[in-house]
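# Fold the following for me, if possible:
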Amino acid sequence: MNGSGAAGEVRRAVLAAHRALPAANRAAPVLVACSGGADSLALAAAAVSAGLRVHAAVVDHGLQPGSARQAAITSDALVGLGVVSAVHAIKVDGPGGPEAAARRGRYAALRAARPHPDSPVLLGHTLDDQAETVLLGLGRGSGPRSIAGMREWDEPWLRPLLGVPRRVTVAACAELGLTAWQDPHNTDPRFTRVRLRHEVLPLMEDVLAGGVAAALARTAAQLREDADALDAIAAERLDEAVDGNTVLLAPLVGVPAAVRRRVLRLWLVDRGVSSLTDLHLRAAERYVTEGPDRGGAALPGGLELVRERGRLAVRPVSRAPRPPLEDVSRVRR
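This next block holds a predicted model:
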């Protein structure tokens, strides 16, 4: 793979992202997550060309007829590129629907497949994927954290191609004589992301005279910078407010709401509370700004938030019936 053309562009993106890694991750072999599609296949070839020690994991979700055969074909193609490759079959089940369950299973398999504890896992998300992620976040009202999109480095996940359009990875495969797999799910209109890709974004590109995907990706980058700055301020405030397993209310009074909710999120995540939504955080914030002492703000995982004696605590839900989350602002005890 020379330095010109689409393949060279992909290679340069991989090298730049890899050089920016922390030293320990940079020294470890990489694991490329490869579905056999153009994005991940071009990524694997670029990693080899860049001189990295490359392993690959092909995850077979078992959701389509012949998936095991296709996974084996992809793995063989990777071996032909000089990659140490293995197929990982997973069972897709659990809450949240098939897309969410497949994502959980895939990411768990990729973590387990890393050849070294410090190995980065290279994912083939492109600029177009970033634009789709931003649109999904906007449409769902998920807030700035979601609209900020995917990070290039979010240990152990490394996304070197977030600045590379999908058309470039397709062209790179053509230049290298690589036959990419066309996943039928990528054209199935039952999936929201597919409709965004084939209907919404092309319409926006037409109406706004092009450049929409790149503009959405720039918006995501700007929001990530803002979010990082606010998170750093929130971490300082949390240091001032945390007291053992509780948070003192006084240091959070008068703090801007955007910072206060971030403080609460950092603290709740540290307390083992996951899957927090904006609704959870706003309910928690009301416990800071509104008295009197009370409990009952429902949190994920069978937990609830309690306000007492000038501090917040998290405890398992008591057996006494509690009001639903949206009603907590009207509770006075």
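# drop to CA atoms for contacts and neighbour counts, all remaining ones
Will do.
# Next one: the closest residue to Gly301 other than its chain neighbours from Leu305, what distance?
What sits nearest to Gly301 in space, not counting adjacent residues and going by C-alpha to C-alpha, 6 or more residues apart in numbering, is Val273, at 6.9 Å. Separation of Val273 from Leu305 (C-alpha to C-alpha, to the nearest Å) stands at 11 Å.
# Could you also give me the structure for this next sequence, so I can compare it with the first?
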Amino acid sequence: MSGPAPAVAAVRTAVRRALADVPGGATVLVACSGGADSLALAAGLAHEARRRARTGSALVAGAVVVDHGLQEGSAAVAETAAHACRALGLDPVRVVRADVGAAGGPEAAAREARYGALHEVAREERAAAVLLGHTLDDQAEGVLLALARGSGERALAGMRPVRGVLRRPLLALRRADTEAACAAQGLVPWQDPTNGRGAGTGPDAGALPLRSRVRRDVLPLLEEVLGPGVAPALARTADALAESADALDALAADLLADALRPGDGDVLALDVDALAAAPAALRRRALHTAATRAGVPAGALARTHVLAVEALVVDWRGQGDAHLPGGRVARRACGRLYLGRPDATSGAAARARRRDDDEHDGRE
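Next up is the predicted model:
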């Protein structure tokens, strides 16, 4: 008896490895749009659930379909994807409508809404893991976009295989593998018109999302000029940078813990001297984390914002607040750096000055 097609076997193996630490009885969901990547992953999860049921370590294997409501007929597409998941034997299958805002642009807003919906369903279903269908090609596209934007190494490190409840089993596989896996199993994936698959087909390039334009036009051109293997090379770069970024993040977390001082309400207070003594790379990482803890949206926090906050530490000339996204500010007073809402940081700084004056009077 012959085994499954190579692409099917590759997807199943990837799912099995990704769930090796998930105990029997746990709930695992797959985020399925109906496209080739997520549909192949859904089939892989269904197979793994059947295999584990035979071994006495059964999983509750389900799916969640997010309807962004951004395209005409999106509800019908979502229901078709849900039907395909049910046909594979997945249960429960949830269809949820995401409330897509406008902050950060359409792609970032849709992504934020999607992840918010996935986390909410994961909490409701008490899921141990939510599987995402990102492939090596998605990783390469993201790294290329990060390079073009001049992003730091954390962005260049790309997507991680595991981040909290989210898991990405297919990051080592190509998009061609998921398409082949669907074809071998008789699965008909949905073709998203905004994906821009195939140069010269579908919407005009200018009407496509930026990532789709990179997929359709930029990566094929790089392959033509530089030769095959550009996408795997970009993915390897992401893996290498992830190792360095993880090490620096750990050191920056230690620095932030050392610099933290007792808070004043909901204001984050940091010791300026502890920050100033640290290497710039660690200090900036610590300040980035501190800003997000103070309520600055991570997706809106740019390097220019972090450098403005850092100037309050290493280039102090009595300058005013550093204004940050999300209606937050950074303010220096009495050897402390305060991050939070403008009114709260003003109050915390004023109280610090009064304490400093009282201590000075007491010494006299």
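# tell me the contacts of the equivalent of the residue nearest to Gly301 of structure 1 over in structure 2?
Counting by TM-score structural alignment, Val273 of structure 1 lines up with Val296 in structure 2. Going by C-alpha atoms under 8 Å, 6 or more residues apart in numbering, Val296 of structure 2 touches Leu324, Pro325, Gly326, Gly327, Arg328.
# can you pick the most crowded of those residues?
In terms of neighbours by other C-alpha atoms under 10 Å, the contacts of Val296 of structure 2 top out with Leu324 at 24 neighbours.
# Show the residue spans covered by the helices in the stretch 201-350 of structure 2.
Assigned by DSSP state H, counting those that start in this stretch, the stretch 201-350 of structure 2 shows helices spanning 210-213, 219-226, 230-259, 272-276, 280-293, 303-314, 342-363.
# tell me the angle the fifth one makes with helix 303-314.
On the basis of axes from the mean of the first three to the mean of the last three C-alpha atoms, to 10 degrees, helix 280-293 of structure 2 is oriented at 110 degrees to helix 303-314.
# helices or strands up against helix 280-293 of structure 2?
Contacts defined by 3 or more C-alpha pairs under 8 Å, 6 or more residues apart in numbering; DSSP states H and E place helix 280-293 of structure 2 against helix 230-259, helix 303-314.
# which residues does the residue nearest the centre of structure 1 contact?
Centroid-nearest residue in structure 1: Met150, 5.4 Å away (criterion: C-alpha atoms, centre = their mean). Applying C-alpha under 8 Å, 6+ apart to Met150 of structure 1 gives the contacts Gln130, Thr133.
# Show me what it aligns to in structure 2.
So, by TM-score structural alignment, Met150 of structure 1 is matched to Met159.
# what's the answer for Leu178 of structure 1, then?
That one, Leu178 of structure 1, aligns with Leu187 by TM-score structural alignment.
# same check, this time on Gly97 of structure 1
For Gly97 of structure 1, the aligned residue in structure 2 is Gly105 (criterion: TM-score structural alignment).
# circling back to that earlier point, Met150 of structure 1 versus the residue nearest to Gly301 of structure 1, what's the distance?
Per C-alpha to C-alpha, Val273 of structure 1 is found 22 Å from Met150 of structure 1.
# Show me what Pro29 of structure 1 lines up with in structure 2.
When structure 2 is aligned by TM-score structural alignment, Pro29 of structure 1 is paired with Thr27.
# That should have said Gln130 of structure 1, apologies.
In structure 2, Gln130 of structure 1 lands on Gln139 (TM-score structural alignment).
# Just give me the neighbour total for that match.
25.
# swap in Ala131 of structure 1?
Neighbours of Ala131 of structure 1 using other C-alpha under 10 Å come to 27.
# gap between the host helix or strand of it and the chain center?
Assessed by DSSP states H and E, Ala131 of structure 1 sits inside helix 127-140. Using C-alpha atoms, centre = their mean, to the nearest Å, the mean C-alpha position of helix 127-140 of structure 1 is found 12 Å from that of the whole chain.
# what do you get for stretch 45-58 of structure 1?
For stretch 45-58 of structure 1, the separation from the chain centroid amounts to 22 Å (computed by C-alpha atoms, centre = their mean).
# With that, I have no additional questions.
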